[in-house]
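Undergrad: any chance you can model this:
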Amino acid sequence: MEQLRTIGRELAMGSQGGWGQSKEFLDLVKSIGEARSKAEEDRIISRELDHLKRRLADPDVPRRKMKELLLRLVYAEMLGHDASFGHIHAVKMTHDESLPLKRTGYLAVALFIDERHDLVILVVNTIQKDLRSDNYLVVCAALTAASRLIGEEAIPAVLPQVVDLLAHPKEAVRKKAVMALHRFYQRSPSSVSHLVSNFRKRLCDNDPGVMGATLCPLYDLILEDPNAYKDLVVSFVNILKQVAERRLPTSYDYHQMPAPFIQIKLLKILAVLGSGDKSASGHMYTVLGDIFRKGDTASNIGNAILYECICCVSCIFPNSKMLDAAAETTSKFLKSDSHNLKYMGIDALGRLIKINPDIAEQHQLAVIDCLETLMTL
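TA: Below is the predicted model of the structure:
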């Protein structure tokens, strides 16, 4: 609930930056934040929805004011109330020529309805038109909506345009096109099975964001058939090495860690490709060792990378040096004062002892300590 209130405050503050009159929205957010019970909150939202019904029915509402009314509808639905009477207004706003209003319309539609909703058919034609726009921001908004709203039956209607956008000069468009194709694959694998080579090509994209987005559909494809992607092991290892060596722009850093989410996805992929494959695993040992040596245990994201590295080592063809490094990192987790890290340590230890049961012996006391801690909670 607190997260919803925070988002509401951010929307309200955003409306001060040129979204028109917003005092009513600010008052709404304030009153909800001060509500002393769920019943009181429900009464506030019910009054707000009655007010919005009257305002939306007024044909003379200024377009910019309509934008704020839609955002207030979004906020009401976020709090669990039915604002279906306003859904058609969100659909209408996706047709607007004004970029801020169109993007607001797409945002609201994507939150209000799904692929099974009766209003989707009214949005598909708009998405098709906007995918051909010269304004890349309009194209991005349409791709985002397509990922949410285009169901299996409508995929063929937009698929050719989305594929063409993989070669768009703007990296933001290419990234969202990859994400849209991934979503189509999740909904109907047969619809995009002939486009697998496009994901391989985007792995070599000059923009790290596009490359990182491509890892998600490739991971799903690799889970289905690892043998079809064994030839990419060296490429994945080289990418992971470049990321770990901080060759990516610092804009991809998170808490001083270089592109950690890309690292984690790559480690997941390598774990699948290296499973039971000595040759493929042999390409991975060096970069995995580097990650263990440079690992940062001072931050949550650093520990997340190290944990995923342990998971990878426990899945690929066993190597004594890698197992030793993984066991050492696991020991640090188990000795931590953080219950979360202790849990990670227990989980990591469970993975490692399946490969080498002797690893458990040196951590017996730590495991007992964790059990005693659990008993006191």
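
Undergrad: going forward, measure contacts and count neighbours with C-alpha atoms only.
TA: Will do.

Undergrad: number of nearby residues for the closest residue to residue 222 other than its chain neighbours?
TA: Closest residue to residue 222 apart from its sequence neighbours, by Cα to Cα, 6 or more residues apart in numbering: residue 229 at 6.5 Å. Using other Cα atoms under 10 Å, the number of residues around residue 229 comes to 15.

Undergrad: am I right that residue 229 is in a helix?
TA: Yes - per DSSP: H, G, I helix; E, B strand; the rest coil, residue 229 lies within a helix segment.

Undergrad: any idea how far it lies from residue 195?
TA: Using Cα to Cα, to the nearest Å, residue 229 is found at 15 Å from residue 195.

Undergrad: buried residues, the longest helix anywhere in the chain. List them.
TA: Longest helix in the chain, counting residues (DSSP state H): helix 38-56. Neighbour-count burial for helix 38-56, counted by 16 or more other Cα atoms under 10 Å, picks out 41, 42, 44, 45, 48, 49, 52, 56.

Undergrad: next up, the contacts around the fourth one.
TA: Same thing as residue 45. 76, 81 (Cα atoms under 8 Å, 6 or more residues apart in numbering).

Undergrad: 7 Å instead?
TA: Applying Cα atoms under 7 Å, 6 or more residues apart in numbering to residue 45 gives the contacts residue 76.

Undergrad: what about it, distance to residue 8?
TA: In this view, residue 45 and residue 8 are 13 Å apart by Cα to Cα.

Undergrad: do a quick rundown of the helices in the stretch 101-250 of the chain.
TA: 120-130, 136-149, 155-164, 171-187, 189-192, 196-202, 208-224, 233-244 (DSSP state H, counting those that start in this stretch).

Undergrad: out of those helices, nearest to residue 340?
TA: Nearest to residue 340, of all the helices of the stretch 101-250 of the chain, is helix 233-244, at 24.6 Å by Cα to Cα.

Undergrad: before we compare anything, build this one as well:
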Amino acid sequence: MALSGMRGLSVFISDIRNCHNKEQERLRVDKELGNIRTRFKNEKGLSHYEKKKYVWKMLYIHMLGYDVDFGHMETVSLISAPKYPEKQVGYIVTSCLLNENNDFLRMVINTVRNDIIGRNETYQCLALTMVGNIGGKEFSESLAPDVQKLLISSSCRPVVRKKAALCLLRLYRKNPDVVNIDGWSDRMAQLLDERDLGVLTSVMSLFVSLVSNNAEAYWNCLPKCVRILERMARNQDIPQEYTYYGIPSPWLQVKAMRALQYFPTIEDPSARRALFEVHLLLLLYST
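TA: Sure, this is the predicted structure:
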């Protein structure tokens, strides 16, 4: 939580830390909530900076375990702010204080979409992260096509694409109709050829959800899962940051094997042999 230039926020946090008991803390929190409520009633005189300061305080109070049942409109409105510091606060605090059923979220669907389809990667990441956490059915109907485009785009950086994959997973869980099975089988097969392990791990989370509902539609992806496991087993092109206690990307291995369990028994002898060899290598590697 960036406190530079926010003396009021720093003082409030210090006051809370200096409280000797829970009762003192509660009284200080109630006083601050009353002050914030009063300032929000005169919202026309508040700058984006002042809103940001009070919204940060609301988040801190929420983190302390107190209910914050007001100020949601002011929080959401920061998402539409033109400057990054205010927009960032709007996205972060909205994700923490609101849920998918909050009516105020409808106010910013267009703004969120503009951030997703815009060219500012930072704004794209903020929007995708929020939707991936609290996006509901309305968001899925409005944003799923744009999120899919980011995921399959060759011009997007990995940081955006992996957030797009997890965002699409959330939208798919809320409304499975947003992913067209006929068109996505081949796309998913291409996505599973991804070399960046961050993107691939996120894509695999989406793939597990897809095959759990309809494995037959993604039969063409099964060899890709085997190749991914083979890559892990042979430690081929695995960056050090994805190696955990000497094991290449164990989380991706688990996701790939979880996806395989949804497919029918493999009848092709060569495919079965390849899968057996991969599992044997993984077992030997982990011992």
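
Undergrad: so which pair among the buried residues of helix 38-56 of structure 1 is furthest apart in space?
TA: That would be 41 and 56, which, of the buried residues of helix 38-56 of structure 1, are the farthest apart (Cα to Cα) at 22.2 Å.

Undergrad: which residue lines up with residue 263 of structure 1 in structure 2?
TA: In structure 2, the residue matched to residue 263 of structure 1 (TM-score structural alignment) is residue 253.

Undergrad: typed the wrong thing, it's residue 325 of structure 1
TA: By TM-score structural alignment, residue 325 of structure 1 lines up with nothing at all.

Undergrad: state the helix or strand in which residue 325 of structure 1 lies.
TA: Using DSSP states H and E, residue 325 of structure 1 falls within helix 320-335.

Undergrad: quick one: buried residues of that helix?
TA: Under 16+ other Cα under 10 Å, the buried positions of helix 320-335 of structure 1 are 322, 323, 325, 326, 327, 329, 330, 331, 333, 334, 335.

Undergrad: now the third one: how far from residue 238 of structure 1?
TA: What it means is residue 325 of structure 1. Applying Cα to Cα to residue 325 of structure 1 and residue 238 of structure 1 gives a distance of 21 Å.

Undergrad: what sits against the closest residue to residue 148 of structure 1 other than its chain neighbours?
TA: Once flanking residues are discounted, residue 148 of structure 1 sits nearest to residue 110: 6.1 Å by Cα to Cα, 6+ apart. Contacts for residue 110 of structure 1 were tallied using Cα under 7 Å, 6+ apart; they are 145, 148, 149.

Undergrad: trace residue 110 of structure 1 over to structure 2, please.
TA: So, by TM-score structural alignment, residue 110 of structure 1 is matched to residue 95.

Undergrad: just residue 53 of structure 1 next, same as before
TA: By TM-score structural alignment, residue 53 of structure 1 lines up with residue 37.

Undergrad: can you check residue 159 of structure 1 too?
TA: When structure 2 is aligned by TM-score structural alignment, residue 159 of structure 1 is paired with residue 144.

Undergrad: OK, contacts around that match?
TA: 168, 171, 178.

Undergrad: and residue 39 of structure 2, by the same measure?
TA: Here residue 39 of structure 2 is in contact with no residue (Cα under 7 Å, 6+ apart).

Undergrad: with residue 259 of structure 1 instead?
TA: Counting by Cα under 7 Å, 6+ apart, residue 259 of structure 1 makes contact with 243, 252, 253.

Undergrad: one more pass at 10 Å, please.
TA: For residue 259 of structure 1, the contact set (Cα atoms under 10 Å, 6 or more residues apart in numbering) comprises 208-209, 212, 240, 243-244, 246-253.

Undergrad: ok, residue 232 of structure 2 next?
TA: Counted by Cα under 10 Å, 6+ apart, residue 232 of structure 2 has contacts 226, 238, 243, 247-250, 252-253, 278, 281-282, 285.

Undergrad: adding distance to residue 3 of structure 1, write the buried residues of helix 38-56 of structure 1 out as TSV.
TA: Listed next are the buried residues of helix 38-56 of structure 1 as TSV, based on distance: Cα to Cα, whole Å:
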residue	distance to residue 3 of structure 1
41	15
42	17
44	18
45	17
48	20
49	21
52	23
56	27
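
Undergrad: so which of those would you say is closest to residue 133 of structure 1?
TA: residue 56 (28.7 Å).

Undergrad: on that earlier part again, in this structure the residue nearest to residue 222 of structure 1 contacts residue 221, no?
TA: Yes - judged on Cα atoms under 10 Å, residue 229 of structure 1 makes contact with residue 221 at a distance of 8.6 Å.

Undergrad: and the gap between residue 6 of structure 2 and residue 78 of structure 2?
TA: When residue 6 of structure 2 is compared with residue 78 of structure 2 (using Cα to Cα), they lie 17 Å apart.

Undergrad: correction: the previous question concerned residue 35 of structure 2.
TA: 19 Å.

Undergrad: how about residue 205 of structure 2?
TA: Applying Cα to Cα, the value for residue 205 of structure 2 to residue 78 of structure 2 is 31 Å.

Undergrad: which one of the two has more residues nearby?
TA: Remark: of residue 205 of structure 2 and residue 78, residue 78 carries more neighbours, 26 against 18, as counted by other Cα under 10 Å.

Undergrad: what do we get in structure 1 for the more buried one?
TA: Using TM-score structural alignment, residue 78 of structure 2 sits opposite residue 93 in structure 1.

Undergrad: out of the contacts of residue 110 of structure 1, who's nearest residue 273 of structure 1?
TA: The nearest one, if we look at the contacts of residue 110 of structure 1 relative to residue 273 of structure 1 and count by Cα to Cα, is residue 148, at 30.2 Å.
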